[in-house]
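K.L.:
Kindly generate the corresponding structure for this input.
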Amino acid sequence: MNRSHDILFFLLSMTVCFYACGGPSRSRDSGKRFEPRLQRSLQAILNQPTLRPMTIGLKVVSLATGDTLFAHRSAGLFHPASNTKLFTAVSALRILGPDYRFLTTIFADPDLGIRGDTLSTNLYLYGRGDPFFSTDDLDRLAGTIAAFHPVVIAGDVILDDSYFDTVPLGEGWMWDDVQYGYSAQLSAMTINSNCVQVKIMPGDAVGAPVAVRISPSTAYLTFDVKATTMSAGSESIAPLRVQRHWQARRNIITITGALPLGAGERLFIRTVEEPGLYAALLLKEQLHARGVYVTGRVRRGKTPYRARALATHKSEPLTTTVTKMLKDSDNLSAELLIKTMGQHRSGETGTTQGG
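P.N.:
The predicted model follows:
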């Protein structure tokens, strides 16, 4: 059995469902005879104290023979929930291959012009669905461009997210969860899980506004800070709230409530609207931080035929991406994998239905 088949067997065989329960009960499968070594290993996991308050259903089936190798409450009915990500992972490994890597490229116009320290070109940020592309990765791309030693780039930064369709949410997602990290918008040009970290500290004195920092630092979002610093015990009276204006689809975050004087930093994760444009603005800002001024604006467009590739980021192998997706039960990466499979199979714009 090769490496990809080993991974497929493991993922398919380990479809485990967890649900809270009042106490343990005897397994309906306890009288069956199973493969001894596997049974001992899995039973040791099931016997861990942390799992005793839960109801667990488990069934391990050989893909080669169809035999049941282990079962525990396997006839129980459970909500599949994020166990469906196992099938997404299996499909991705089979369709894309375990060594598949996501590419993110910055292109220039075919007729790029160079005059002194000025490049006359648009920059095209072309994303291909990398779920874990980060500002560090983007900064390395910006560093490659800065190494050409331009001072001015006379053109726009153009987002090309045409690798996927424009449907921003997964099927069945709750519409009023869209400001929270687990419901980040889907985009072929994803960055930092399409979220921003909002870090809040109390001010220097009672009555002072709270201090707010965001990561990454960017002008893509604006903040309306109404929260104040109050004496100890005030947070129960005026709890801290961080709300993005998601109903209006705006990148404005309002902070209300209070933090006690001397309290530690509070961290909130909030999504961004139009994450691809978020990535494009971050590119422009990172170039500026490296002394490269882009004269134009950030906008959406298509990469022209025969565009010149200036810098490309290659992700880790798909096996690593799948491991991260499963370990964190990450909704965004699972949905992006589905769209990637759709693009891979059709050669056209990636869609959920196509995947």
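K.L.:
from here on, contacts and neighbour counts on C-alpha atoms
P.N.:
OK.
K.L.:
can you pull out the helices in the chain?
P.N.:
Remark: helices assigned in the chain by DSSP state H are 3-13, 36-46, 84-95, 135-146, 275-289, 318-327, 331-346.
K.L.:
I'd like these as a markdown table, with mean neighbour count and distance to Gln185 appended.
P.N.:
Below are the helices of the chain laid out as a markdown table (neighbours: other C-alpha atoms under 10 Å; distance: least, C-alpha to C-alpha, whole Å):
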| stretch | mean neighbour count | distance to Gln185 |
| --- | --- | --- |
| helix 3-13 | 16 | 26 |
| helix 36-46 | 13 | 36 |
| helix 84-95 | 19 | 18 |
| helix 135-146 | 18 | 17 |
| helix 275-289 | 22 | 7 |
| helix 318-327 | 18 | 16 |
| helix 331-346 | 22 | 8 |
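K.L.:
closest one to Ile114 among the ones you listed?
P.N.:
Nearest of the helices of the chain to Ile114, taken as C-alpha to C-alpha: helix 135-146 at 13.4 Å.
K.L.:
That closest one: how far from the chain's middle?
P.N.:
Chain-centre distance of helix 135-146: 19 Å, with C-alpha atoms, centre = their mean, to the nearest Å.
K.L.:
For the comparison step, fold the sequence that follows:
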Amino acid sequence: MNRTSCVAALLLAYTPICVAQKHSLRTETALKADAPEKKSKLAAEIETVLAEPAVARAHWGIKVTEMDGKPIYSLNEGQLFQPASNTKMFTTATALAVLGSQATFTTRVVTRGTFSSPGKLAGDVVLVGAGDANLSGRQIPYVSPALRPKVVPGQEPPLGPPALRYLEDMADQVAKTGLKVINGDVVGDDTLYPWEPYPQDWSIDDAVWGYGAPVSALTISDNQLKLTVAPGTAPGAPASVMIDPIAPYYTADTTALTTGPARSGDHVQIDRATGSKVLRIYGSIAVDARPDEEEIAIHDPAEYAAAALKAMLESRGILVTGVARAKHRVATDARGFLLASHEPIPAMEWTRTYAPATPATACINDCGSRTETVLAQHVSPPLIEDMVVTNKVSQNLHAEMFLHNAGAAVLNDGSTVNGARVVRAFLTSRAGIDPDDFVFFDGSGLSGHDLVAPRATARLLQFVTTQPWFAGWKRTLPIGGEDGSLVERFGATSLKDRVFAKTGTLGEARALSGYIECASGKTVIFSIMDSAHTPGSSADRIAMDKIVGLIGAAE
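P.N.:
Okay, here's the model as predicted:
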């Protein structure tokens, strides 16, 4: 055998062994790479919940951290979801940081003209909106359901304060000045904000209802009316309609509304054509049914406020020769919303709070060429008390006004886009949130364009714990089984009074984010979001609550 043959023989003899060894090493490496990391008990339990058929088809995102931000569990944490009313947490935190907890807003009634003789005005009386969300009958501060007067079975609940009480008070102040004749108009002025009643992608279906009320710097009674439909005395008889507060504004068309037979149910429908002041109320309500109560949005709040004030002044013996009308300011920013809202605010000072903007039309001392006199005014409750209401009951309009007021204070223009600029500046430059992890088109979350990653929400919740105003802000969050939008959730579990979180629901999207005081005594941060769940189903909410329970028990 020659040398070459010998080498060949040796190679043949050893090759199978070497190949076998290499194959063994590759297999071991592949097994190590392909084997999933050992799941925590919490991860396995959450996975089981999300595998349930009723929720498995939805898209889920979850982020759980310790209070210092240390990760505990995550699922699709960087993907974008519709936050719905979780948006209010970002808006209220920004407004609190910018304006301060004790900021107030002063609504004024001023004259614009001259007095031709004592008590006789040649000009207009103007109600100037300053961004006060609480010119209403709402009780401030917020009272937890457990502390409210008990309703006696069979009796009607006690009536709250009149919806227009503060407007009535200002009308009294005007009457006490001795004003007798207004040779001009009564004007509702909401020019502190440009007239942008509906942010981008608010559904046209929402515009009829109170939760979709238009945004205005002159807001009266949450810019909504209470409409009550009651059955007549017998089937076929006309049903009755009552609008509260009563003011000359909407006309009700009830020609297609009737009383139905006993036990036929409530089939009342309400619609209003865009821009119309006619409410079409149709369908039927059973003769034995309870009255149907609905909250109807006021189409033009400033015009409504002017009409209501005019009627009040006239009832106090003041002659008004003109009409009630609104004064709006049209938007002039022609840039695209995304471009404008992402524009940095280089001079933003985070070491100070900004005073709420004063409407330019309400001059007091230096009026230039105009002659104006303040006849009446009303000062709002402190900002923090309104925030408690806003987050507890998820009040959309108030959240929008926080957004506009922040823009007005910082940038001297209360437009939607300027409010969004301030929120973005706060979240990116102050709270350290990735600018690609969120986009907001409004302040309430009613816009379908709003998107947020769960990790951005968790980061916000972690950041605010480091701020001196954290205790006040946390007080605004609903408490599980206790109040707000969580009053009927977690009440029958060990988590009652231990979950502090903001809810969110919009179409087929849902969110719940906040803090859990766990069984271990430790508090953790969580954000759970889902989208594309089955329409009309609450299975995702049930699954969400189960996951919160698992987090609370595990940590």
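K.L.:
Could you get me the TM-score between them?
P.N.:
After superposition, the two chains reach a TM-score of 0.76 (TM-score structural alignment, normalised by the length of structure 1), with 296 aligned residues with a C-alpha RMSD of 2.6 Å.
K.L.:
circling back to that earlier point, export the helices of structure 1 as JSON lines, with columns for distance to Leu125 of structure 1.
P.N.:
JSON lines is the format used below for the helices of structure 1 (distance: least, C-alpha to C-alpha, whole Å):
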{"stretch": "helix 3-13", "distance to Leu125 of structure 1": "32"}
{"stretch": "helix 36-46", "distance to Leu125 of structure 1": "46"}
{"stretch": "helix 84-95", "distance to Leu125 of structure 1": "25"}
{"stretch": "helix 135-146", "distance to Leu125 of structure 1": "10"}
{"stretch": "helix 275-289", "distance to Leu125 of structure 1": "7"}
{"stretch": "helix 318-327", "distance to Leu125 of structure 1": "21"}
{"stretch": "helix 331-346", "distance to Leu125 of structure 1": "18"}
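K.L.:
Out of the ones you listed, the one nearest Thr105 of structure 1 is which?
P.N.:
It's helix 135-146; of those, that one is closest to Thr105 of structure 1 (C-alpha to C-alpha) at 8.2 Å.
K.L.:
which residue lines up with Gly317 of structure 2 in structure 1?
P.N.:
Alignment note (TM-score structural alignment): Gly317 of structure 2 maps to Gly291 of structure 1.
K.L.:
Wait, Ser221 of structure 2 touches Asp132, no?
P.N.:
No - Ser221 of structure 2 is beyond contact range of Asp132, at 10.7 Å (criterion: C-alpha atoms under 8 Å).
K.L.:
And the helices of structure 1: which comes nearest Ser187 of structure 1?
P.N.:
Closest of the helices of structure 1 to Ser187 of structure 1 is helix 275-289, at 6.3 Å (criterion: C-alpha to C-alpha).
K.L.:
which one is the match of Gly317 of structure 2 nearest to, not counting chain neighbours?
P.N.:
Here the nearest residue to Gly291 of structure 1 in space, its sequence neighbours aside, is Val151; by C-alpha to C-alpha, 6 or more residues apart in numbering that works out to 6.5 Å.
K.L.:
Which residues does stretch 168-182 of structure 1 contact?
P.N.:
Contact with stretch 168-182 of structure 1 is made by 183-187, 193, 195, 243-244, 246, 269-272, 330-332, 335, as judged by C-alpha atoms under 8 Å, 6 or more residues apart in numbering.
K.L.:
what range in structure 2 matches that stretch?
P.N.:
Under TM-score structural alignment, the match for stretch 168-182 of structure 1 is residues 197-211.
K.L.:
Which positions in that stretch come out as buried?
P.N.:
Neighbour-count burial for stretch 197-211 of structure 2, counted by 16 or more other C-alpha atoms under 10 Å, picks out Pro197, Tyr198, Pro199, Gln200, Trp202, Ala207, Val208, Trp209, Gly210, Tyr211.
K.L.:
Make sure Gly504 of structure 2 is indeed in a strand.
P.N.:
Yes - membership of Gly504 of structure 2 in a strand is supported by DSSP: H, G, I helix; E, B strand; the rest coil.
K.L.:
circling back: hang on, isn't the residue nearest to Gly291 of structure 1 packed against Arg290?
P.N.:
No - contact criterion C-alpha under 8 Å: Val151 of structure 1 and Arg290 do not qualify, at 9.4 Å.
K.L.:
Brilliant, that's me finished.
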